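# here is a sequence together with a model predicted from it:
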Amino acid sequence: MAVSPASIAGQSCGAELTVAYTATFHVVPDQGTHTVQFAYTINNGRSEQLASLQFLPGQATKTFSFSWHGSLPLDHTAPGLGGVLVTSPNQLISTPVKPAGLCTPAPFRVTSVTMSVNPGTIAGLHCGTNLTVTYTATFHIAPESMGGVIKFGYTVDNGRSGGDNTQTLIVGPGTTTQTYSFTWSGALPADHTFPEPGGVLVSSPNVVRSPLVGPSGQCS
């Protein structure tokens, strides 16, 4: 058995890759025509596909190639071991092979933060009404990372406060989005100073500032 590429060391987890496995069958040549029947696997025998090769008079070797294609997973479960099991004219199991090495996880970083707010508008509400406004930040994380800790601060007053970076989120391996919600509560003032736009400022693992969002409209 042979495999190409021979190693995936240095490749990024999440990268698209095709792995080619090549089996070389060796037979004792004679003057007859013979068929070799076999099964092949790309996942260490958990599943198999059937195939066959015909040897013509005098042929001593013949090759058969098959492949795996996909994204290199962060848990290193693929590409798997590939090999063949000959079933006729006799039984023979090849030595399974796969590329050496492991893919490299992507750096842990926040690529962007999107914001939403509920309610989306306060139009039609009476001034003086008690209200809770919920702001939700969605952190978008680079795929195929090992995860880490996001440190950030949030604001509910259009950025005048909230830069203390005292909030944290723990992100697991391979996670690409995580949310965090915070609130403003109070009576809707007649001078329309609240509720104000809210958002977050990420300080670690990298600096990202979200847009600021708030309910539209005014109380009456």
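That came through, no problem. The shown structure was predicted, so the numbers you read here are calculated from the model rather than taken from an experiment.
# contacts and neighbour counts: CA atoms only from here.
Noted.
# show me what the helix or strand harbouring residue 154 is packed against.
Remark: residue 154 resides in strand 148-155, with elements defined by DSSP states H and E. Using 3 or more C-alpha pairs under 8 Å, 6 or more residues apart in numbering; DSSP states H and E as the contact definition, the elements that strand 148-155 packs against are strand 167-171, strand 199-204.
# dump those strands to JSON lines, plus mean neighbour count and distance to residue 186.
Conversion of those to JSON lines gives the following (neighbours: other C-alpha atoms under 10 Å; distance: least, C-alpha to C-alpha, whole Å):
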{"stretch": "strand 167-171", "mean neighbour count": "14", "distance to residue 186": "23"}
{"stretch": "strand 199-204", "mean neighbour count": "22", "distance to residue 186": "18"}
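# among the ones you listed, which is nearest residue 131?
Closest to residue 131 of those is strand 199-204 (C-alpha to C-alpha; 18.5 Å).
# by how many degrees do the closest one and strand 167-171 diverge?
Going by axes from the mean of the first three to the mean of the last three C-alpha atoms, to 10 degrees, strand 199-204 is angled at 70 degrees with respect to strand 167-171.
# what are the contacting residues of the helix or strand just after strand 199-204?
Downstream of strand 199-204, the first helix or strand assigned by DSSP H and E is strand 208-209. Strand 208-209 has contacts (C-alpha atoms under 8 Å, 6 or more residues apart in numbering) with 110, 111, 112, 113, 199, 200, 201, 202.
# got another, please set it beside the one above:
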Amino acid sequence: MRDRDADKRLAAETAVGEVRDHMLVGLGTGSTAAHAIAALAARGLRIETVATSEASAALARSKGLVVRDFADVAHVDLAIDGADAIDARLRCVKGAGGAMLREKVVAEAARRMLVIADGTKRVARLGATALPVEVLPFARAFVLDRLSAYFVRCVERAGYRTDNGHIVIDGHGWDDASPRALADRLMAVPGVVGHGLFLREVDAAYIAENGIVTRLERGRNPR
């Protein structure tokens, strides 16, 4: 049996096969996305990139990739990122690495969004995975109180700040029967600036398990 990191690398290397010369590529954040960055650099294509975190930007530059400031970018050709959980409908929970707000912006800007993951991230239901919520520090106590209506338990990441200067609260035990409704309710709470539910952004997923890669395409998969 292969280890998880080998599967992460295989999923990343397979997905990177979609990248072509002259593309502007969105780089995700996390251990699986790091494999994609390395695979992109190894291909030696004539591309430019934008990064969803300072860590990914630094890694990409260290490997010789051109990283543009996303503040000057309106559209991305292809984005590649990991996920904490993904179901058969390509709905995801993201944000373990704390970059979900920037990841969502880049995903929305991308003409095509790919998720890469090892087989442990493929789930029947999303609610078993903690849902990260990015919060304005000023609103910490207020938001914690409001989030208690939607989660069994809310845990602030101690001493942590996102690249945007915000805190992250992880919500455990949530009802995933209607994730779109939950997403709307979360964004209606003043002080919440983002969350880790990606319900319509992902176009395809490359999931590797025991050395075998499965590609899922939106609208083509059994539920």
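Structure's in. What do you need? Bear in mind the structure is a predicted one, so any value in this text is a computation, not a measurement.
# how close are the two chains, by TM-score?
These two chains, once laid on top of each other, score a TM-score of 0.22 by TM-score structural alignment, normalised by the length of the first structure; 82 aligned residues with a C-alpha RMSD of 5.3 Å.
# returning to that earlier point: got the helices and strands packed on strand 148-155 of the first structure as JSON lines, with distance to residue 181 of the first structure columns?
Formatted as JSON lines, the entries for these read as follows, by distance: least, C-alpha to C-alpha, whole Å:
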{"stretch": "strand 167-171", "distance to residue 181 of the first structure": "11"}
{"stretch": "strand 199-204", "distance to residue 181 of the first structure": "10"}
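# relative to residue 152 of the first structure, which of those strands is closest?
Using C-alpha to C-alpha as the criterion, the shortest distance between residue 152 of the first structure and those is 4.2 Å, found for strand 199-204.
# isn't residue 216 of the second structure right next to residue 116, touching?
No: Residue 216 of the second structure is beyond contact range of residue 116, at 10.4 Å (criterion: C-alpha atoms under 8 Å).
# got any residues that touch both of the two?
205, 206, 207.
# now for the residue nearest to the first one when sequence neighbours are not counted, how many residues are close by?
This points to residue 205 of the second structure. Setting aside the residues directly before and after it, residue 205 of the second structure is nearest to residue 115 in space (C-alpha to C-alpha, 6 or more residues apart in numbering), at 4.5 Å. Around residue 115 of the second structure there are 27 other residues, counting by other C-alpha atoms under 10 Å.
# swap in residue 36 of the second structure?
Residues contacting residue 36 of the second structure under the criterion other C-alpha under 10 Å number 28.
# ok, it to residue 214 of the second structure distance?
Applying C-alpha to C-alpha, to the nearest Å, one obtains 16 Å for the distance of residue 36 of the second structure from residue 214 of the second structure.
# if you count neighbours, what's buried in the stretch of helix or strand the residue nearest to residue 205 of the second structure belongs to?
Under the criterion DSSP H and E, the helix or strand holding residue 115 of the second structure is strand 110-118. Buried residues in strand 110-118 of the second structure, counted by 16 or more other C-alpha atoms under 10 Å: 110, 112, 113, 114, 115, 116, 117, 118.
# show me what it is packed against.
Judged by 3+ C-alpha pairs under 8 Å, 6+ apart, the packing partners of strand 110-118 of the second structure are helix 4-15, helix 31-43, strand 76-81, strand 204-209.
# which strands or helices does the helix or strand just after the first one pack on?
Sequence-wise, the next helix or strand downstream of helix 4-15 of the second structure (DSSP H and E) is strand 24-27. Counting contacts by 3+ C-alpha pairs under 8 Å, 6+ apart, strand 24-27 of the second structure is packed against helix 31-43, strand 48-51, strand 76-81.
# and of the shared contacts of residue 216 and residue 116 of the second structure, the nearest to residue 6 of the second structure?
residue 207 (11.8 Å).
# can you count the residues close to that closest one?
Burial measure for residue 207 of the second structure: 28 neighbouring residues, criterion other C-alpha under 10 Å.
# end-to-end on stretch 117-133 of the first structure?
End residues of stretch 117-133 of the first structure are separated by 7 Å (C-alpha to C-alpha).
# in space, what's closest to residue 68 of the first structure - neighbours in sequence excluded?
Nearest-residue entry for residue 68 of the first structure: residue 19, 5.2 Å, with adjacent residues in sequence omitted and distances by C-alpha to C-alpha, 6+ apart.
# helix or strand for that neighbour, which one?
If you go by DSSP H and E, residue 19 of the first structure is part of strand 16-26.
# thanks a lot, see you next time.
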